[in-house]
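model the structure of this input:
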Amino acid sequence: MKTGEIVELRVESLGFEGIAIARLHGGDRDGLVVQLRGGLPSERVLARIRRRKRTYLEADVVEVLEPSPHRRTPPCPYAGECGGCTWQHLAYAEQLRWKEQHVRDAFERIGHCIAQEYRPIIPSPVEFGYRGKMEFSCSTRRWIPAKQWESMEPVAIERKQPAVGLHIRGRHDAVLDIERCLLLDERSNALLAAVRELIPRCRITCDDQRQRSGFLRNVIIRRSGLGEMMLVLVTRSPSDQSDQLFLERCVELGSRFPDVQSIVWGINDTLSPIPTGPFTVLYGRNHIREQVAGIEFRISAQSFFQANVPNLERFVTAVLDAASIEPSDVVWDLYAGTGTLTLPFARQCAHAIGIESNTAATCDAQANAERNGITNVTFITADLHDRAAWDCLDGLSTPQVVVLDPPRAGMHPRLTEYLCRRLPQRIVYVSCNPTTQARDVAMLSHAYRVVAVQPIDMFPQTYHVESIAVLERC
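Next comes the predicted model:
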């Protein structure tokens, strides 16, 4: 079968990454798996082969012949091109059902363990406008969707057009220009529009990855449930007056938007998309405030905080319930961030210890403890993928409860070995990637059993799902 060939398929299921799964029937390729973009289970579709792999094919839906009863028209005009949302064409109730199934499949097929209880998924109270943080990439070359090519004059195609938006699926070098994102609330979209207007007005350049040039690299917007907003600008070092003028005009947005409490600027002259230098406060404070479980948090530009603002309270409550903390317990919160979980734990236990590799997040966490008068908590800056961190843990009292919320890649294998040596009574493993979570749980299975798994949807319109696993010592 050749690349570009059109084939008729019947979609069977949705895979872990949100990709539809189908199979070829007949001929010498009978049973060959096809990973399909844009299809839904039970649908009959025509698809174009995009890429051939050794054991499967990749394809794109070009026509839906028999639609699923759960298919809907995406409300976003960028759906299908933008890499931000992959499931807008799937009814929300079905999104939840598949996320539940993916969590269960991960534990049983990857972790080879069966939980005593799989709890019903906790839905997000809203499908759109939920994100408390969105990071938009800036590019001197705008990605033009295929459906727009015929309506554009050749000169418009050839001319470099700046873009402020999100990467298309599978391409980190292509930015789709986005005027309004449905995952943001209206105030955040208005702020984004105001920044976009300043780019041509101030005649600044956007990032050019090929030439490693251009001034504006990222625009990041954060908001909290308290209504406070932060604008983060990431640029290369200014090179002319237009760059300085842009920064000055951005500062003026603070007076135009009363909700904006912080405008900060970071310089990134490296090849990495992540700014490494310090941030400069251009307007207001260096943080915004959030309130969860009766605790006030400060969130700075570089700090991690859960993105679903309306569902944040339920997320924290679910983790607290899973931990079943006693007043005499010592609790370790590994990958603690700004203390989103550590501080609520501290109010229920004898002592809580938060370990976090990001120095800025640790500073925020300590400030959050002081702001709320919580004294039975200790925060330590340490990289849990480094041996030195385990030496640090050796000097601490063995906890009754350990809470983990690692990055998508999961835990370091030696950290799982370390936990099996310390043997806390209970481990609460929080993850946004059930596949790596299940892998890690399997490494703990000789010492722990999985009591319960609680999915919670923090990412509507995407295949991502948060999973809370409760492990108890055998």
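
can we go C-alpha only for contacts and neighbour counts from here?
Noted.

now do the helices in the stretch 101-250 of the chain.
Secondary structure of the stretch 101-250 of the chain (DSSP state H, counting those that start in this stretch): helices at 146-149, 154-158, 186-202, 241-256.

just the residues contacting the last one, thanks.
Spelled out, that is helix 241-256. 191, 194-195, 198-199, 202-204, 215, 238, 260-263, 282-284 (C-alpha atoms under 8 Å, 6 or more residues apart in numbering).

another one to check against the first:
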Amino acid sequence: MLLKKNEIVEIEITGMTAEGSGVGRVEGIAVFVPGAAAGDRLKVRILKTAKTYAFGKIEEILEPSPERIESDCPCSEQCGGCAFRHITYAEELRAKENRVRDAIERIGGLQNPDIHPIVGAEHADGYRNKAQIPIGQDKQGNLIAGFYANHSHRIVQCDCCALQPKPFEQALDAFLEWARKSGESAYDETTHKGKLRHLYLRMAEGTGEVMVCMVVNGNGLKGEDSLAALLRERVDGLKSVLINSNREDTNVVLGRRFRTVWGQDFLTDRMCGLQFRISPLSFYQVNHAQAQRLYALAGEYAGLTGKETVLDLYCGTGTIGLSMAGRAGRVIGVEAVAQAVENARENAALNNIENAEFLCMDAAEAAQLLVQRGEHPDVVVLDPPRKGCAPELIRTVADMAPSRIVYVSCDPATLARDLKLFRELGYAAGLITPVDLFPRTKHVETVVCLSRKNPDDRIEIDLDLDELDITSAESKATYEEIKDYILKNYNLKVSSLYISQVKRKLGLEVGTNYNLPKSENTQVPQCPPEKETAITEALKHFSMVPFK
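Reported below is the predicted structural model:
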């Protein structure tokens, strides 16, 4: 059966998609319906068809799902931001947990993964500490603000978003009042004319501090001082009023240049018992309460005892790494955004944390650099963007051979893909916990603990070969002396296993107990080329092989 456009069909919704749409079947064809709930029986108008699936919209609710509720937001159906505002929060959590499980099993190939119950939020509204609100005009030419409709740049007017805190509503009201009197025009994406592009808002929930930033197509606005005065009068907790200049023909919200109109150019927040300085471009989790729960889980999965070196990739302002610093021997944070790295260093100083350093560079490049420096992190924390980790970064992390990897993901599909590659490289996913940082929206975070597989899968053996059979050649230098020489001269750390591999390759005898595998399935890691060169030179230094 091939469904036709505008055909009306009766359908029972049996599940939810990653985008928050309901899904049911008609004669074996999957039909995706926005705004539907699992358990609904509906009349649906078909809008678009393909051979094996179709898209439709609700014409009539014949029998509502027990989990269906009335949306309390007049904009939710048009805006598309709150994909789950029409169902109970308990049902939303079930849908998100099922989404994580489905991705990990189907994409990641894990059988019976150890997925703990999703960590839901105590408050599903008013939690967002950041908003980017586009400014535009309606058909009558009136200035409006709101959010883009799903999959478009059409602005749905919304003067009060339920996900945002009260100060954001105060800031938007004051800004629109000023803007409508100022004579400044809204930016037009088609003509690239007009000044007002976005209103960018941030809040530090732990302190109540608020930042208001106008994104403009130009260098400034007429009457900036009067705007700042109105914001100071109306906005609770206001600490910062900024202008961001974005004159590019781009969909990117923020330009590169900020200018302070009033107050300071940063916010200070309190989280996990620490203080954090947040600049306009710094990555910072949008849900303060749930972020603390997320970081507590990450710390638990890291299993720190006070001695470990922790490598925190995609560290942002250093929140995760610094929250672990008190239980670690050392923390190395890596972030590509220079301003965020500056904030991370300030945050370490602000909290008197002296065992943390931060590198401003791409995560993959930094990981390679640390390998070259001979760094061997015990725990690696990954908190990548939605696209996940690049394969080369995953391989580099695996080559570092940390005992544990804590992966914090904002997309179950890319997480599952990356877990599959980690498994191929010797790391098995253990505990998995979804965390709902974005209530009422389609997004969900997940924390995963990966550890090196058991001997039957992949092990690295570092025997004390000095205590085994020693040949006359070996008596010229112990394994520890060779390691010390290489560390001092090449800044590389090598294992006894690698030294033995190189010696055997050069025809030197090694102890008879060298590399005895515990099972026939064991995959023994091989010495990397740069370490093989260093070991060979060390053996020459100790006259254990002839110079050539």
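
picking that back up, give the buried subset of the contacts of helix 241-256 of structure 1 as a ChimeraX selection command.
Here is the ChimeraX command that selects the buried residues among those (16 or more other C-alpha atoms under 10 Å):
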select :191,194,195,198,199,202,204,215,260,261,262,263,282,283
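
returning to that earlier point: of the helices of the stretch 101-250 of structure 1, which is nearest residue 454 of structure 1?
Checking the helices of the stretch 101-250 of structure 1 against residue 454 of structure 1 by C-alpha to C-alpha gives helix 186-202 as the closest, at 30.9 Å.

equivalent range in structure 2 for that closest one?
Counting by TM-score structural alignment, helix 186-202 of structure 1 falls onto residues 166-182 of structure 2.

swap in stretch 6-21 of structure 1?
Under TM-score structural alignment, the match for stretch 6-21 of structure 1 is residues 8-23.

endpoints of the matching stretch, how far apart?
Chord length of stretch 8-23 of structure 2, first to last residue, is 15 Å (C-alpha to C-alpha, to the nearest Å).

name the residues that touch it?
With contact meaning C-alpha under 8 Å, 6+ apart, stretch 8-23 of structure 2 is reached by 24-26, 30-46, 83-84, 95, 99, 441-442.

quick check: buried residues in that stretch?
Under 16+ other C-alpha under 10 Å, the buried positions of stretch 8-23 of structure 2 are 8-13, 15-18, 20-23.

now render the residues you listed as CSV, adding distance to residue 449 of structure 2 and secondary structure.
Listed next are the buried residues of stretch 8-23 of structure 2 as CSV, based on distance: C-alpha to C-alpha, whole Å; DSSP: H, G, I helix; E, B strand; the rest coil:
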residue, distance to residue 449 of structure 2, secondary structure
8, 47, strand
9, 45, strand
10, 44, strand
11, 40, strand
12, 38, strand
13, 34, strand
15, 28, strand
16, 27, strand
17, 26, coil
18, 23, coil
20, 27, coil
21, 30, coil
22, 31, strand
23, 32, strand
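
would you point out the most distant pair within those?
8 and 18 (24.5 Å).

one step back: tabulate the buried residues of stretch 8-23 of structure 2 (TSV), appending distance to residue 226 of structure 2.
Listed next are these as TSV, based on distance: C-alpha to C-alpha, whole Å:
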residue	distance to residue 226 of structure 2
8	56
9	57
10	58
11	56
12	56
13	53
15	52
16	49
17	47
18	45
20	43
21	45
22	48
23	51
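
quick check, nearest of the residues you listed to residue 384 of structure 2?
Using C-alpha to C-alpha, the buried residues of stretch 8-23 of structure 2 come closest to residue 384 of structure 2 at residue 18, 19.4 Å.

so the longest strand along structure 1 matches what in structure 2?
Of all segments of type strand in structure 1, defined using DSSP state E, the longest is strand 56-66. Aligned by TM-score structural alignment, strand 56-66 of structure 1 falls on residues 53-63 of structure 2.

with structure 1 overlaid, how far apart is the matching stretch on average?
Compared with structure 1 after fitting, stretch 53-63 of structure 2 deviates on average by 1.4 Å (mean C-alpha distance after the TM-score superposition for structure 1).

go through that stretch and flag the buried ones.
Applying 16+ other C-alpha under 10 Å to stretch 53-63 of structure 2 flags 53, 54, 55, 56, 57, 58 as buried.

please apply the same query to stretch 323-339 of structure 2.
Quick answer for stretch 323-339 of structure 2 (16+ other C-alpha under 10 Å): 323-337, 339.

count the neighbours of the equivalent of residue 122 of structure 2 over in structure 1 for me.
Alignment note (TM-score structural alignment): residue 122 of structure 2 maps to residue 125 of structure 1. Using other C-alpha atoms under 10 Å, residue 125 of structure 1 has 15 neighbouring residues.

so residue 125 of structure 1 touches residue 309, yeah?
No - judged on C-alpha atoms under 8 Å, residue 125 of structure 1 makes no contact with residue 309 at a distance of 9.9 Å.

equivalent range in structure 2 for stretch 426-438 of structure 1?
Counting by TM-score structural alignment, stretch 426-438 of structure 1 corresponds to 404-416 in structure 2.

start and end of the matching stretch, how far apart?
Per C-alpha to C-alpha, stretch 404-416 of structure 2 runs 17 Å from first to last residue.

what's the answer for stretch 455-462 of structure 1, then?
14 Å.

please apply the same query to stretch 222-234 of structure 1.
End to end - C-alpha to C-alpha - stretch 222-234 of structure 1 spans 14 Å.

which positions within that stretch qualify as buried?
Across stretch 222-234 of structure 1, burial judged by 16+ other C-alpha under 10 Å covers 222, 223, 224, 225, 228, 229, 230, 231, 232, 233, 234.
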